[in-house]
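> give me the fold of what follows.
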Amino acid sequence: MSNFNEDSNEEALYLKKALDFITEELNKETQNINSFKNNLITSNKEMWQQTSHSSEDFGKAAEMNQYLSEINNKSHIFEKSNKKISAYKKMLSCPYFGRIDFSEDGFDETEKIYIGMHNLLNETTDDILVYDWRSPVASMFYEGELGINQYKSPMGMVSGTISLKRQYKIKDSKLIYYFDSSVQIKDSILQEILCKNSSDKMKNIVQTIQKDQDAIIRDTENELLIVQGCAGSGKTSIALHRIAFLLYTGMSSNLSSNNFIIISPNSIFSKYISGVLPELGEENVNQITYGELFSKYLYDSFKIEKRSEELEKLILSKNSLKLTNINFKGSEIFVEILNRLMDYHSKKLIQFTDVYYDNKVIYSKDEIKNMFLNNKIGIAPARRLKRIENMILSKIHPIRKERLKKIENIVKNSYGHEFEIKSFSRLLSIKETKAFLKDIYKFTKIDYLELYKLLFFNSKLFKKLSKGLPLPSNIDEIIEYTKENLSKKFFTYEDSTPLMYLNLKLNGINNFSQIAHVVVDEAQDYYPFQFEIFKLLFPSARYTILGDFNQAMENKKDETIYEDIEKILHKNRSIKLFLNKSYRSSIEINVFAQNFLGKKNTSINFFERHEDNPEVIEVSNESSAYNSIVSDIEKFRQDGFNSIAIICKTNKEAKKAYNSLRSLSKVQLIDDDDLEIGNEALIIPSYMAKGLEFDAVIVLNSTASNYNNDFNKRLIYIACTRALHRLKVYNLRSAEL
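Here you go, the predicted structure:
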């Protein structure tokens, strides 16, 4: 008992010490930032008053640059101080959450290492009161056991002994409780956090990171890290913490948030995860959906199908053409066909001609063709043609100049009006140049869309280029379907990737040269061709790939999808890791959801958290279902569950449910990627709910006829695994909603 009292007194004193230091530093930084703010305003005024505002006053340029440099330096200090203030304010509530006592080999002293969200350093004494959770020594808190241990420091491996691991519950600057643990984060802390309600933003998990999760977060050895994780295993959250860790370790190499990009499944998901990095003290990184890439690289005169529209059509389609088209256009077989098309275009389809000017051959067609095909350093075709165009123009320039001078002399001798002579020669020059360029452009310009059209509008060419490759049995239907869409100026979602590929390959475009690390979420929903796009856009980047083949949409997949990714991205060092423990849903919800996967997946483990069993409710008509759902929403709110989703199979069903429920309860329809999620109960199609989680989920119309194949069963599996605490499933007996 006395030891406990001593420990409690010691912990109370240390907490006070940390809080006093934070308060002191916070006051200091607040005063500093006010002073910086005033200085910044003064510097701006001085620059405006003391420097010239004339664009022609070049003598003042040096003075202006000096002021700008000073303002930039002060702005940097201001931002740094602001960041410190934000961190101190967060730490006031909870300065740390863990501690390890560590004795390094060769030293008698045992160091008490407190671990929190941020470093807390006394710069006067060099004492570290709290270590950032991302620091090397903190890895032992997540991964180490009591006894002999080691961690990787910047100077090499450090070995020693952990004699204590302790976890704290500190809230509003008060120590609620603490306990000692042996191997990993104790279930009691995890239970408490997992029992909390969901919110409209994903939260950080620094207090509960598990050993297998920490290994993913801290991996710096591999250029390609692939994570297969079951629903609720924390894949996305781990990826965000991984970004925060890499930003922390990359400070010395000037790695910044601009060097990262997340490929998100949709904009709703992007908004949902937007709070994690700021919570961890880092700036948000670039985020883009795959569909947003189309607007960067495809003609805007065509209507481009969204991913949600593609899935809606696929679910509602009564024939297999759409699915076959998607599978074929997303395959490596189609990549090969397009590669053959580009090669054939370069060697056979570009109509090089002799280039004449002033009745002289500037370049023969054979010379031009040889220049084009001589491509030892791999320059994109359009750039090679542009270089040839410039070579031609530079060669005719002196000839053109000499010829114009002769024309001016002839006209001057005949008419004697110099102004008219120049005007005449200039007009002649423009006219001749336009005509000349028109002939040149016939073989120096490439239109990726016209080339794609040629493949489908010329059946002989298609068959020639696809010779020896396995094609779908309904390839003729696919060709006709593609021709019809292109004729209507409509890009299907599955056509947009190959079109983008042609544009990138032919023109050598790269707008993402600063990206050093790419995170691809929901990887199971991407086809091999889409990873070819990533390879083109981010050729030098490292990758973190997250997926779950149990949540694949239109195609049932397995672990082989990751083999395709490894083969395409082709990195020197890669690793596949598996997260088989689900933390999101209760045991009861998880077991219920597993039934929709058919054969029970014994590799998935569930965190031991028990709640109410899911309810399956049979209703005879739509009116009964809607009235019951209104009652459910009210009951959920009374029980403290504010995050509620009504998940329908399709957008069509979601709209119908919304039109019926909006007069009965506060609901919001999510049928567009750009919508902000509010506080109302959400009505959302199953395929747009991926990655999200809710306190309570109502699955509407889960009858056998509505989920009658593997694709549809995976949709209901996705819907059910969105629920943390409560799940209700409505079956309509009489008719489909």
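> C-alpha from now on. contacts and neighbour counts both.
Noted.
> measure Tyr448 to Thr497 for me?
12 Å (CA to CA, to the nearest Å).
> wait, Ser586
Using CA to CA, Ser586 is found at 39 Å from Thr497.
> before we move on, back to that, who's more crowded, Tyr448 and Thr497?
More neighbours surround Thr497 than the other of Tyr448 and Thr497, with 25 against 22 (other CA atoms under 10 Å).
> now the closest residue to the more buried one other than its chain neighbours, what's its secondary structure?
Of all residues not flanking Thr497 in the chain, Gln530 sits nearest, at 6.6 Å (CA to CA, 6 or more residues apart in numbering). With DSSP: H, G, I helix; E, B strand; the rest coil as the basis, Gln530 sits in helix.
> Gln530 touches Gly330, doesn't it?
Yes - if you go by CA atoms under 8 Å, Gln530 and Gly330 touch, sitting 7.0 Å apart.
> shared neighbours of those two, anything?
Taking CA atoms under 8 Å, 6 or more residues apart in numbering as the criterion, Gln530 and Gly330 both touch Thr497.
> to check against the first, give me the structure of this:
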Amino acid sequence: MDNNFQSAYQEEKERLAGTLREIDSVLERLRGIPVYTGHDYTEQVLEDAREQRRKDLAKLKPQPYFGRLDFQENGEEEPKALYIGKIGVDSEQVSDRPLVIDWRAPVASLFYSFTGGLDAAAYEAPEGLVEGLVYLKRNVVIRQEILERVADTFNRDSDAPAVSDEFLVYRLGENKDNKLRDIVSTIQEEQDKIIRAAKNTALIIQGVAGSGKTTVALHRLAFLLYQYKEQVTAEKMIIFAPNRMFLDYISDVLPELGVGNIAQSTFPDWAAGVLEVELPEQDTQQTLNAWFETEGGMPEITDETPGRFKGSTALMGVIEDAVKGLEAEAVPPGDFSPWDGALLRRSMILKWHNEEYRPYPPAKRKERVMARLHRWIEMELKKSPSLAALKDRKKKAAAREKQYAAKWPKYEPLTIYKQMFGAVKAPEGIAEAASAVIPKAVQKETAAALKKGQIREEDLPPLLYIHYLLNGGEGTLRFDHIVIDEAQDFSPFQIAVLDLYVKGHSFTILGDLSQGIHAYKGVHAWEEMQALFAPEHTAYHALTRSYRSTMEIIDFANVILAEGVHSPLLAVPVFRSGNPVRVLSFAEAAPAGAEETRLAAVRGALAELSGDGREYRTVAVLTRTLREAEALHAGLADQYAGLNLIDGRMTEYRGGLSVLPVYLSKGLEFDAVILADADKGHYGEAAWDAKLLYVGCTRALHELWLLHSGNLPSYVRPPSGEERL
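Sure thing, here's the model as predicted:
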């Protein structure tokens, strides 16, 4: 340990001790103040502030801060040491600076954007640009109040070279558990720009595997709540993720950042709630079989593939015409007579519908007209000459009012949707207009499914749009911000509909086209989404640096990306080296023994992976199909207690050793990954097959093994020749 490091370590140790003493002192004082339970509003506000400070200090204490920045603002006599943590806390002993600065504060942006050099640095503050000199940038690791590590990434007064990646590599080398963690201590400059981007923007982020897209989006939510605290609330934000297990996987990040009450959902679950329908539970293997487990590979995808067509905005015009057509013919023909001798002219009903209630959407307009008609009946009933006449008129009026209401269009999204596709009889004009736009194959397949009562995920955006046109946004939460993860699997129609439910086009849309394995429903280019917004309301960022995997894994996966997927956007690795990727062949087997041979190969690989002092917390065995995952799980379960089978129905990722099909691994990451069947029989030469294999390879943080029975795809290049098990 050199003298400079020893001095820095001792300095930080003393500073930490002082910080902890101050936290303890303030906590003791705050806890000594009796909790106010009265009804005085001012005292309630003061008590809420005290309670929040108690919680913040208690949360801060185990790890008060993670970074230090010595910054001398222009006009100041000397630099000030600014300590940056997850929560900002004012000092009661030092008046000119906080005890800890919140990582989201403007000055803290310097900690992320400053990468060295002797030139002046600057940050944007509410009062304008603040310029000055950075003298020191230091990372510190504190766990449970103990200082574990000090690393200077810049020191103006030292001749020692900067080690900007040293701390990052140290943190990336840590093993995974079963939850995604925050990256607040290692946010990089390009990530920080996205996190701090303006609120009212549809931000589209293309990021290679391991670039931190999901984590960046979650940190962006925390930043928006800090920066725009008067304009946004956590209760009016939502995260859309690909499945419920992934939601569980990311569930700890926001609480770690001190943020709660942000809704997290899948799009189908949220849409079903808005539409007040129950989606039929479909078996995972049945649902995905047509695309991921079909013999001979993926069916051909065109713009007339049902998922692609129904996800395009072409259907929006058909829906608008259908709703307008129903609205124009909504008022039934003829006058209304509740009983003989009483008459309400159709011209008056039309006046109510077309003029007085015109600002209302169709379903609400119908409700208003029928309520007005009911009040007119009540007024007319008061003119009855006798009780007997009143009783007779009431009975007739009730029956005729019900008959009249039945003549109006059924403003039900599912009914209109069925009419468009010919699943039920449609009013004149609707079926003809729909058939002019909807391809016959799509119309036929959708009608058949709807007649069986099947509502598919691809049907939800059109149904939501019909619901919105009929009812407006009434009764539905309008969000301040929406995060969409794995957005390459979303359709333009989904985004267009969600834009109706968010203020100011405020989106964070993130994904990776190279991982677009759901190409039958998702986008093939980000321009499909950018086209939905005016240029001033959208921005695009590309994250090419991968922080997840070792250089060896990223270099191996980049070959698949370049030669198999044919993507020009390759991952740039952080300088973190590890074991070489291993490509191992096992003995050819007759069909009857193929599964047993593969099982033996996986057993051997797992045995070798657990040797040499490796202590991996999360290991995944990835197969091409769910059937093969089930077979492997059954074969390994007797040897590995607690072995998980991930089949798409799980709502919680438990860590440890897991077996799952490759297409369900997207979004997750593991210390070590074994691809159990990386041969050409499972992954063909099509770009889609290469994407699947690329997804599997890029789940690995530290170790990647590919097993095969011979005949590798052309885009799989063993780094040092093939090995045999």
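> next, the TM-score between them, please.
Overlay of the two chains. TM-score (TM-score structural alignment, normalised by the length of structure 2): 0.85; 682 aligned residues with a CA RMSD of 3.3 Å.
> need the single longest helix in structure 1, by residues.
With secondary structure taken from DSSP state H, structure 1 has its longest helix at helix 2-50.
> what's that one packed up against?
Packing partners of helix 2-50 of structure 1 (3 or more CA pairs under 8 Å, 6 or more residues apart in numbering; DSSP states H and E): helix 61-93.
> in the helix it packs on, what counts as buried?
Neighbour-count burial for helix 61-93 of structure 1, counted by 16 or more other CA atoms under 10 Å, picks out 64, 67, 71, 74-75, 78, 81-82, 84-85, 87-88, 90-92.
> stretch 201-212 of structure 1 corresponds to what range in structure 2?
Mapped onto structure 2 using TM-score structural alignment, stretch 201-212 of structure 1 covers residues 179-190.
> next up, the contacts around Thr220 of structure 1.
By CA under 8 Å, 6+ apart, the neighbours of Thr220 of structure 1 are Leu246.
> that one and Leu536 of structure 1, how far apart?
Taken as CA to CA, the span from Thr220 of structure 1 to Leu536 of structure 1 is 23 Å.
> same question, Phe641 of structure 1
Using CA to CA, one gets 45 Å for the distance from Phe641 of structure 1 to Leu536 of structure 1.
> swap in Lys369 of structure 1?
According to CA to CA, Lys369 of structure 1 stands 26 Å off from Leu536 of structure 1.
> same question for Gln287 of structure 1.
Separation of Gln287 of structure 1 from Leu536 of structure 1 (CA to CA): 18 Å.
> now do Leu15 of structure 1
In this view, Leu15 of structure 1 and Leu536 of structure 1 are 52 Å apart by CA to CA.
> what's the answer for Lys203 of structure 1, then?
As for Lys203 of structure 1, its distance to Leu536 of structure 1 is 33 Å (criterion: CA to CA).
> can you check Leu428 of structure 1 too?
45 Å.
> more neighbours: those two, which one.
More neighbours surround Leu536 than the other of Leu428 of structure 1 and Leu536, with 18 against 14 (other CA under 10 Å).
> show me what the more buried one lines up with in structure 2.
Match for Leu536 of structure 1 (TM-score structural alignment): Leu500.
> which residues does its match contact?
Taking CA under 8 Å, 6+ apart, we find Leu500 of structure 2 in contact with Gly473.
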